[in-house]
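Peer 1: here is my input; please provide its structure:
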Amino acid sequence: MTKFLLAVHVLAAIVAIGPVTVAASMFPPAARKALAEPGDGQARSTVQLLHRICQVYAVVGVVVPVFGFATAQAMGVLGDTWLIVSIALTAVAAVVLAALVLPRQTAIAEGIWHDAATVGPRATVRLAMFTGVFNLLWAAVTILMIVRPGSTTGA
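Peer 2: Presented below is the predicted three-dimensional model:
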């Protein structure tokens, strides 16, 4: 059962978190292009699509920690420091995504469609910074999941 839970956890992370990190990273440059060329319907549609990908896969991404907890319980590692740090980093990443990345994407996307003048010139720069923080948090969690300090697997 542990192998099944671990497989679902890893697959969910790849399928759900991967698209969010990629789409979120692509959003600021796409938004800058759409803001620079307000008549470009393709650029505006790309921004909308990237934002939708981030929203949908953020919701789907909830299964990652659910199966992570189940896997950790089955492995008997719920109290291990590396896992507690991973859980904390995951929680911070979720807050960054929900409170800093997605709302800014929404504001920029709406501004592009309705009134580009409402989007400040630094909005995409700030969004790129928060997106980078989100991606770095996930990179740290991934490294902890692979290295697992104190693990007896020899990794």
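Peer 1: only C-alpha atoms from now on, for both contacts and neighbour counts.
Peer 2: Noted.
Peer 1: Ile84 versus Thr71, what's the distance?
Peer 2: 14 Å (CA to CA, to the nearest Å).
Peer 1: and these two? Which one has more around it.
Peer 2: Thr71 (22 against 13; other CA atoms under 10 Å).
Peer 1: remind me which helix or strand that one belongs to.
Peer 2: Here Thr71, judged by DSSP states H and E, is contained in helix 63-75.
Peer 1: buried residues in that helix?
Peer 2: Of all the residues in helix 63-75, those buried under the rule 16 or more other CA atoms under 10 Å are 63-65, 67-72.
Peer 1: again, but for stretch 86-100
Peer 2: Buried residues in stretch 86-100, counted by 16+ other CA under 10 Å: 86-87, 89-90, 92-94, 96-97, 100.
Peer 1: what of stretch 27-47?
Peer 2: 27-28, 30-35, 43-47.
Peer 1: pull the longest helix from the chain.
Peer 2: Ranked by residue count under DSSP state H, the longest helix found in the chain is helix 123-147.
Peer 1: residues making contact with that one?
Peer 2: Here helix 123-147 makes contact (CA atoms under 8 Å, 6 or more residues apart in numbering) with 21, 24-25, 28-29, 31-32, 82-83, 86, 89-90, 92-93, 96-97, 100-101, 104-105, 108, 155.
Peer 1: could you do stretch 71-79 as well?
Peer 2: Outside stretch 71-79, the residues within contact range by CA under 8 Å, 6+ apart are 1-2, 5-6, 9, 69, 83-84.
Peer 1: what strand or helix carries Pro121?
Peer 2: Using DSSP H and E, Pro121 sits within no helix or strand.
Peer 1: what's near enough to touch it?
Peer 2: With contact set as CA under 8 Å, 6+ apart, Pro121 has no partners.
Peer 1: for it, give its distance to Arg32.
Peer 2: For Pro121 relative to Arg32 (CA to CA), the value is 9 Å.
Peer 1: please provide the structure for the following sequence as well, for comparison with the first:
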Amino acid sequence: MTKILLSLHVLAAIVAVGPVTVAASMFPAAVRKAPVSVPAGAGAGEQAGPGDVRTVGLLHRICRVYAGLGIAVPVLGLATAAAMGVLGDAWLITSLILTAVAAGLLVAFVLPRQEELLAELADRRPVERARTARLAMLTGLFNLLWATVTVLMVVRPGSTTGA
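Peer 2: So this is what the prediction gives:
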């Protein structure tokens, strides 16, 4: 059962967290490339270019949807840890804290700022580069937290499993 839970936990992390980290990382640059207005001569169904506002909207939607699916990662992780008998291990507790901080950062800062920038683009208002830079910094911190959790999951300091 432990191997099944661990496999599901890893798959959930790849399928749910991976898209959020990639889409969130792409979002600030896509905002900077998005046109403030549709170029002259562009028809109703035409793309405005690689930085199209629709692309920005899609990246935000990916972040929102997969963030919701991401709740499966700690749930399956806790089930796996219980099955392995490591709920009290420092590396696991640290990973849980970092996961909570990453989730809080995503929900409280990254997603709301994405929504604000998307609304500005939708209203055809110019977006300050400093705002996209701050979002990129927050997104980088979110990604760094997940990378740290991943390393802790692999290395498991103090583990007696020999891995």
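Peer 1: any idea what the TM-score is?
Peer 2: Remark: TM-score between the superposed chains equals 0.94 [TM-score structural alignment, normalised by the length of the first structure]; 153 aligned residues with a CA RMSD of 1.2 Å.
Peer 1: if we can go back for a sec, among the buried residues of stretch 27-47 of the first structure, which are in helices?
Peer 2: 27-28, 30-35, 43-47.
Peer 1: if I pick the residue nearest the centre of the second structure, what's in contact with it?
Peer 2: In the second structure, the C-alpha nearest the mean C-alpha coordinate belongs to Val20, at 3.1 Å (CA atoms, centre = their mean). By CA under 8 Å, 6+ apart, the contact list for Val20 of the second structure reads 62-64, 66-67.
Peer 1: next: Leu105 of the second structure.
Peer 2: By CA under 8 Å, 6+ apart, the contact list for Leu105 of the second structure reads 138, 142.
Peer 1: once aligned, what mean separation remains between the particular helix or strand that has it in it and the first structure?
Peer 2: Taking DSSP H and E as the criterion, Leu105 of the second structure maps to helix 90-105. Once the two models are superposed, helix 90-105 of the second structure sits on average 0.3 Å from its counterpart in the first structure (mean CA distance after the TM-score superposition for the first structure).
Peer 1: the first structure: matching residues for that helix?
Peer 2: Helix 90-105 of the second structure corresponds to residues 81-96 of the first structure when matched by TM-score structural alignment.
Peer 1: I figured Ala13 of the first structure hits Val60, correct?
Peer 2: No: using CA atoms under 8 Å, Ala13 of the first structure and Val60 do not qualify as a contacting pair, with a distance of 9.6 Å.
Peer 1: more neighbours: which of those two?
Peer 2: Legend: neighbour count by other CA under 10 Å for Ala13 of the first structure and Val60, higher for Ala13 (22 against 15).
Peer 1: how close does the residue nearest to that one when sequence neighbours are not counted get to Ile87 of the first structure?
Peer 2: Distance criterion CA to CA, 6 or more residues apart in numbering; nearest residue to Ala13 of the first structure, sequence neighbours excluded, is Val64 at 5.6 Å. Distance, Val64 of the first structure to Ile87 of the first structure, by CA to CA: 11 Å.
Peer 1: what's the match for His51 of the first structure in the second structure?
Peer 2: Using TM-score structural alignment, His51 of the first structure pairs with His60 in the second structure.
Peer 1: I'd say its match and Leu111 touch.
Peer 2: Yes: with contacts counted by CA under 8 Å, His60 of the second structure reaches Leu111, the gap being 7.5 Å.
Peer 1: need the overlap of contacts for these two.
Peer 2: Residues touching both His60 of the second structure and Leu111 (CA under 8 Å, 6+ apart): there are none.
Peer 1: what is the neighbour count of the residue mapped onto Asp123 of the second structure from the first structure?
Peer 2: Residue pairing (TM-score structural alignment): Asp123 of the second structure is matched to His114 of the first structure. Using other CA under 10 Å, His114 of the first structure has 10 neighbouring residues.
Peer 1: ditto for Leu111 of the second structure
Peer 2: Residues contacting Leu111 of the second structure under the criterion other CA under 10 Å number 20.
Peer 1: next one: the one 4 residues further on
Peer 2: For Glu115 of the second structure, the count of nearby residues is 15 (other CA under 10 Å).
Peer 1: name the nearest residue to it, sequence neighbours excluded.
Peer 2: Distances taken as CA to CA, 6+ apart place His60 nearest to Glu115 of the second structure, at 7.5 Å, with adjacent residues excluded.
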